[in-house]
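Engineer: Give me a model of this one.
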Amino acid sequence: MKKRDQTIFSAFKWAVIEIQHAIKWGMLALIVFIGLQGLLPFMNLYIIKSLTESIGQDSLFSYISTILISWVGLILLENIISPLSQMTRIRMNESIHSHFNLLLMKKANSFSGIGVFESKSFQDEIAILRQETKNKPLNLMYIVTDSMKELVTIASILIFLGTISWWLPFIVTCSVLPQVIFSFFSEKKVWDYSLFHAEDARKMSHICSLTLDRNIAKEIRIYNFGDYFFEKFHSLGSVFYSRMRLLRKRQYFSSIPFSLLAVVGQVAAIGWILWNLKNNALSIASVIVMMQSLHFLHREVLSFIQDMNMLSPVISYFQTFKKFIEQKEMVPSSNYQLNSPVNLIEFCNVSFGYEKDDLILKNLSFSVHRGEKIAIVGANGSGKSTIIKLLCRFYDPQEGSILIDGIDLKEIDIENWRSQLSAVFQDFGRYPLSLGENISFSDSATVDKRKMDGAIKKANLTYLLEKFPEGFHTPLGKEFSGKELSPGEWQKLAISRLFFRNSPIVVMDEPTSSLDPNSEYEIFQRLILAFEGKSVFLITHRLNSVKMCDRILLLKDGRIAEEGTHQKLMALNGDYNKLFSMQASGYQEPEHALL
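Structural biologist: You can find the predicted model right below:
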């Protein structure tokens, strides 16, 4: 078996097993219903054959009556089985949809690092998985069950034809099998093309979503660049879809020989029937039943081919899904547990780059003692946020090490280490949950209310409890008709999570970028009091905020260019002095200069 075929079979087997896990015993009931439905055409043919052969026999009335009663029973069975089968499918749909979404969520959450989320190939794959997970698992169940029913029907009719002539099933099977195989692999080729060009499809989807995004609706209208988005979407779509049409065209013309081969098989079978009828080798009853059998067979084979056409992209989807589920952790965890407060954090000759040949941090070394507050400043791209990502162990250094009380961070259990940290990032989350859940990430009914009161008070958001009658139970975000907050309020809410967690190490990456100067000053005063005795890492472009820190690191080209207190760095009259003086002069600009 070729490697490609093994991969397809492996993905199909894995998908069926996962569906079985999702629906458990429901699959067995569905198989019974499907098997019975698949046998109904054969039973129908048998009754027709018996009915036609009974003509001219003695005691005709009683025999036909028996056959007609059987026929009524068959119709009744079909009318009972069909709704039961449909009802079973509908009940299983919910379980399957939930199961695969949970698989996707759990796997994404299992990655300790964030490198995979910043990978282009991952973004292409996850865009497809997120979009198709609501359809493809359900499609597989319907395709598999329909195919089973069709195969049961095809097999029973072929066996029935075999009782009349042994070679009829053989010739029909050989004539249609190539068409089935071709249909499967040609459709897979189309899906693989769309997956390979997923970036184009993702760009189109993103451009479409931009025109519907409330956050940029104002800019689109002020600058009137909606038409530019339309043109961009059209140019991407014209290239992508023209290639798809060309691929479909080639697929169609390539399928013609296989379709003709299937027709030849049908013509050969019909010719054999007519020849035997002419030579009185077959009765009229047998001819009627055989022609009806070939009609049923042709119909079921066409349905099976259509299912194979639909199965191919579904299998390709599950190959992508399985590959995602089996993706290995880039930041593996160890077993060492920290059981006491951290006294010393050391970056020892750390070098790191998101691309191997492009280092962001270069041989960086510094240490932070327990209770020390340090600020990391510098130009964009100097490596400030990268230090935070390494500290949170979203990535591992390519060279050097990060030591926690002398222990390499790689040797410490990741969950245990992150339990020591609280963080607010510049791209903080805005969650469509309740006010209390946004602070605690727990059911607010089960969380210590005094702790939440303290956190929201320190973040200077107490007025929200007075503003919203439902208090901590107030839903937030317009996504689900919740209350909307201003950007500054959302950022304060992110800061309240720092206060709520109350961990010994605090990480703040541009924590006040959305706040006005007054709110920023108040928040920093509260932070100074709340984080007394804690180790604090602060990244900010607003240098007026870093004067509170015990030490300031100025990064330049991935290295520490200057280090010391605010007073010491100002006295050096270097880059920090220039940056601080430039910002200060902006606030102290003479009034006439602004006119």
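
Engineer: Please make it C-alpha for all contacts and neighbour counts, starting now.
Structural biologist: Fine.

Engineer: can you list contacts of stretch 433-445?
Structural biologist: Stretch 433-445 is contacted by residues 431, 447, 452, 455, 471-477, 493-494, 496-497, 500-501 when judged by C-alpha atoms under 8 Å, 6 or more residues apart in numbering.

Engineer: One more: stretch 232-247?
Structural biologist: For stretch 232-247, with C-alpha under 8 Å, 6+ apart as the criterion, the contacting residues are 190, 194, 200, 201, 204, 207, 208.

Engineer: before we move on, what about stretch 384-395?
Structural biologist: Applying C-alpha under 8 Å, 6+ apart, the contact partners of stretch 384-395 are 112-115, 331, 360-361, 376-378, 396-397, 402, 409, 414, 418, 421, 507, 509, 539, 555.

Engineer: for residue 545, what are its contacts?
Structural biologist: If you count contacts by C-alpha under 8 Å, 6+ apart, residue 545 has them with 521, 524.

Engineer: Can you tell me the SS state at it?
Structural biologist: Secondary structure of residue 545, reduced to three states by DSSP: H, G, I helix; E, B strand; the rest coil: helix.

Engineer: Please name the nearest non-neighbouring residue to residue 348.
Structural biologist: Leaving out its chain neighbours, the residue that sits closest to residue 348 by C-alpha to C-alpha, 6 or more residues apart in numbering is residue 365, at 4.7 Å.

Engineer: same question but for residue 334, I mixed them up
Structural biologist: Closest residue to residue 334 apart from its sequence neighbours, by C-alpha to C-alpha, 6+ apart: residue 413 at 4.7 Å.

Engineer: Now do the strands in the stretch 1-150 of the chain.
Structural biologist: Counting by DSSP state E, counting those that start in this stretch, the stretch 1-150 of the chain forms no strands at all.

Engineer: what does the chain give?
Structural biologist: 344-352, 361-369, 373-378, 399-404, 407-408, 421-424, 505-509, 535-539, 551-556, 559-564 (DSSP state E).

Engineer: this one as well, want them side by side:
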Amino acid sequence: MFIFKSSKELIVYLLNIIRLYKKIWSISKGYIFSSVLIVFLKSIHPFNSIFFLKIIVDELIGESRFEYAVTYAFLFCLLELIIRSLNAILWTYEQKKILEFKTEFIKEINIKTMSLSYQQVEDSKLLDEKQKALEIFYPRQAHFMDLKNTLIDSKQLVAFIVQLLGVLTIMLTLTPYVFIILLSTYFISILLNTIASNKEFNVWSNSLVNIGRRIGYFQEISTDYAYAKEMRINQLGQWVVDKIYYYFNSMKKDVTNSVRVFTLISIIANTLQIIVNSSVYFYLGYLAYQSIITLSELIVYVNSLGIFILALTGITSCLISLQKAGMHLSTYFNYVNKVSNYSQNVVDSKQELELINSQDITIEFVHVWYKYPNQDSYTIKDLNLKIECNEKLAIVGENGAGKTTLIKLLLRFYTPTRGSIFINGINIEGIEIADYMKNITAIFQDFNILNFSLSENLSFDKELNKDSLSKVLTDLDIGKVIEDLPHGINTEIGRLFNKEGVELSGGQKQKIAIARALIKNSPLIILDEPTAMLSPKAEYEIYTNFAQLTKDKTTVYISHRMSSCRFCDRIAVLDDGKIVELGNHKQLMELNGEYHNLYTKQAEFYKNINDNSILNSF
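Structural biologist: Sure thing, here's the model as predicted:
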């Protein structure tokens, strides 16, 4: 049963190699033709020496024609030079093309990752799958799976099979029993090594990828500039090193067990091969001693046996290598064929598309429930809310009330467990994700400023409108700061790649993030505490300007500072995933409920801070 299963799996894994070559054919047909030529040269190369050595020995011993022997020796050397030169040229070409293929395949994986939903890329299992998919191109835990080795071994396998068939015709002229014994021995060897390879792959797949990703993370936080301050303030160096060694020792334990099994099986297989090979060589020596075969025939048989052994050994090695690569290619093909869980039932009528792309946006949550994967309790519970066109809505509540989850549902990072969200009366799950994202933009508390130019940070791959850009930067009180930069708006942010790059303050970065959202000019804007690093006064000034800049847009705010909500048309108070209060500032204060408590507590907190500041000044 195991043999059948292994044979079936081996065929599947080898078919993955063929799938790989089909993808390569679509990238470079010339590489396939060069591969055919490489296989041809490698296949005929060993027979060059067999053929000419027999002729030369026969000329020297039989006919005693020395000049003919020299001529054949010259032809042998000339042909050897041509074959080796062509191999060297093709090898150089192959290295260049393999780098090109790696680039294309990595690009494909990155595009696939970007096409998956936010909820999918949060899944640790999917992150492991991505790492496995990357292993074939840039191996970290599985060095036998490198694309370069896979392509080389696949061509070697074909060449070895051709060589085997060639020497088979020679060996069969001696006796078929020698061939049968050798072939049986190597079949047993392949079977044993396949068992070992399966065990090795299971260790890698179930353990090493996840542990390797953890070690990589600790290596990142120990060297990445973003973590530099926390690492030094808290003296975390030894703690991180201890973590690395803990996971390294776990990896070492799993690898040691795998290597022990692999080594034992290899010793058994190699011992069997040595015994059989030695017996065949003694048999050939006996035939020559009894004058059953001539000296030239002995040379042919010995060389053929050597090629036969090398070919079978090579086939065994290549099959094991390609089996491992094929296993890993399965994870690669599974990953790149993974379907995004964004809804595929998109609207297609002209009228509905016009409604989606309208500048007048109305959002409605209808009986929306949501709970996170593998969780029993709901984070959002039967939520009903309508956000009117051009309305300024603030969402407030204690930590854990569900504010950010609600925003992620609106952004389609998550899909409601139950209920629906509508934009202009159309279920957002039925809108093409690219069309939907054109109509919405968001600024988060944990926003990112990339190590690119300021211009690229503001518009990415879109063309900037200089007039609208100037107005936005002026309104955010950052225009003068940008003018004073070494290269203005083309100045590179950060010093990760350029020592002349500029480090902006936290407040400046937040204003850049807000400017980015405004420049996108989407009809729906979400602010999830993007001004948390600013003072209350600076936040109030930005929000006041922001309200003017977004007067013709629908805007949703999340902020822990209650004073920032006063200019909003309505305020929704969340508690335990439910909207418990809804109204403007005056209405909610008069209710004397949850919002009143949050507002007065925070006002008292800031009053105490101001009083202490005044006392400390004396």
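
Engineer: circling back to that earlier point, please produce JSON lines containing the strands of the first structure, extended by mean neighbour count and distance to residue 60 of the first structure.
Structural biologist: Below are the strands of the first structure laid out as JSON lines (neighbours: other C-alpha atoms under 10 Å; distance: least, C-alpha to C-alpha, whole Å):
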{"stretch": "strand 344-352", "mean neighbour count": "20", "distance to residue 60 of the first structure": "92"}
{"stretch": "strand 361-369", "mean neighbour count": "18", "distance to residue 60 of the first structure": "96"}
{"stretch": "strand 373-378", "mean neighbour count": "25", "distance to residue 60 of the first structure": "100"}
{"stretch": "strand 399-404", "mean neighbour count": "20", "distance to residue 60 of the first structure": "94"}
{"stretch": "strand 407-408", "mean neighbour count": "14", "distance to residue 60 of the first structure": "93"}
{"stretch": "strand 421-424", "mean neighbour count": "22", "distance to residue 60 of the first structure": "88"}
{"stretch": "strand 505-509", "mean neighbour count": "22", "distance to residue 60 of the first structure": "92"}
{"stretch": "strand 535-539", "mean neighbour count": "25", "distance to residue 60 of the first structure": "96"}
{"stretch": "strand 551-556", "mean neighbour count": "22", "distance to residue 60 of the first structure": "102"}
{"stretch": "strand 559-564", "mean neighbour count": "18", "distance to residue 60 of the first structure": "102"}
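
Engineer: Save the ones you listed as CSV, and put in distance to residue 316 of the first structure too.
Structural biologist: CSV is the format used below for the strands of the first structure (distance: least, C-alpha to C-alpha, whole Å):
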stretch, distance to residue 316 of the first structure
strand 344-352, 36
strand 361-369, 40
strand 373-378, 47
strand 399-404, 39
strand 407-408, 42
strand 421-424, 39
strand 505-509, 41
strand 535-539, 44
strand 551-556, 47
strand 559-564, 46
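
Engineer: before we move on, back to that, show me what the residue nearest to residue 348 of the first structure aligns to in the second structure.
Structural biologist: Under the alignment (TM-score structural alignment), residue 365 of the first structure pairs with residue 384 in the second structure.

Engineer: Count the residues that sit near residue 385 of the first structure.
Structural biologist: Residues contacting residue 385 of the first structure under the criterion other C-alpha atoms under 10 Å number 21.

Engineer: residue in the second structure matching it?
Structural biologist: When the structures are aligned by TM-score structural alignment, the residue of the second structure matched to residue 385 of the first structure is residue 404.

Engineer: distance of the match of residue 365 of the first structure from residue 364 of the second structure?
Structural biologist: 7 Å (C-alpha to C-alpha, to the nearest Å).

Engineer: Aligned counterpart of residue 261 of the first structure in the second structure, please.
Structural biologist: Looks like residue 261 of the first structure aligns to residue 272 there (TM-score structural alignment).

Engineer: distance of its match from residue 278 of the second structure?
Structural biologist: Here the distance between residue 272 of the second structure and residue 278 of the second structure works out to 10 Å (C-alpha to C-alpha).

Engineer: if you count what's nearby, which of those two comes out ahead?
Structural biologist: Each of residue 272 of the second structure and residue 278 had its neighbours counted (other C-alpha under 10 Å), and the higher figure belongs to residue 272 (15 against 10).

Engineer: residues contacting the more buried one?
Structural biologist: residue 185.

Engineer: coming back round to it: OK, contacts around the match of residue 365 of the first structure?
Structural biologist: Taking C-alpha under 8 Å, 6+ apart, we find residue 384 of the second structure in contact with 364, 365, 366, 367, 368, 579.

Engineer: got those residues as a markdown table, with distance to residue 37 of the second structure columns?
Structural biologist: Conversion of the contacts of residue 384 of the second structure to a markdown table gives the following (distance: C-alpha to C-alpha, whole Å):
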| residue | distance to residue 37 of the second structure |
| --- | --- |
| 364 | 64 |
| 365 | 64 |
| 366 | 65 |
| 367 | 66 |
| 368 | 63 |
| 579 | 71 |
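
Engineer: Sort out which residues of stretch 560-577 of the first structure are buried, please.
Structural biologist: By neighbour count, with 16 or more other C-alpha atoms under 10 Å as the criterion, the buried positions of stretch 560-577 of the first structure are 560, 562, 563, 564, 565, 566, 569, 570, 575, 576, 577.

Engineer: So what's the residue count around residue 92 of the first structure?
Structural biologist: By other C-alpha under 10 Å, the residues close to residue 92 of the first structure number 20.

Engineer: and what of residue 376 of the second structure?
Structural biologist: Residue 376 of the second structure: 8 neighbours (other C-alpha under 10 Å).

Engineer: Nearest the middle, which residue of the first structure would you pick?
Structural biologist: When the first structure is reduced to its mean C-alpha position, the nearest residue by C-alpha atoms, centre = their mean turns out to be residue 130, at 3.4 Å.

Engineer: Could you pull up the residues touching it?
Structural biologist: Applying C-alpha under 8 Å, 6+ apart as the definition, residue 130 of the first structure turns out to have no contact partners.

Engineer: If we use 10 Å, what do you get?
Structural biologist: Neighbouring residues of residue 130 of the first structure by C-alpha atoms under 10 Å, 6 or more residues apart in numbering: 101, 104, 105.
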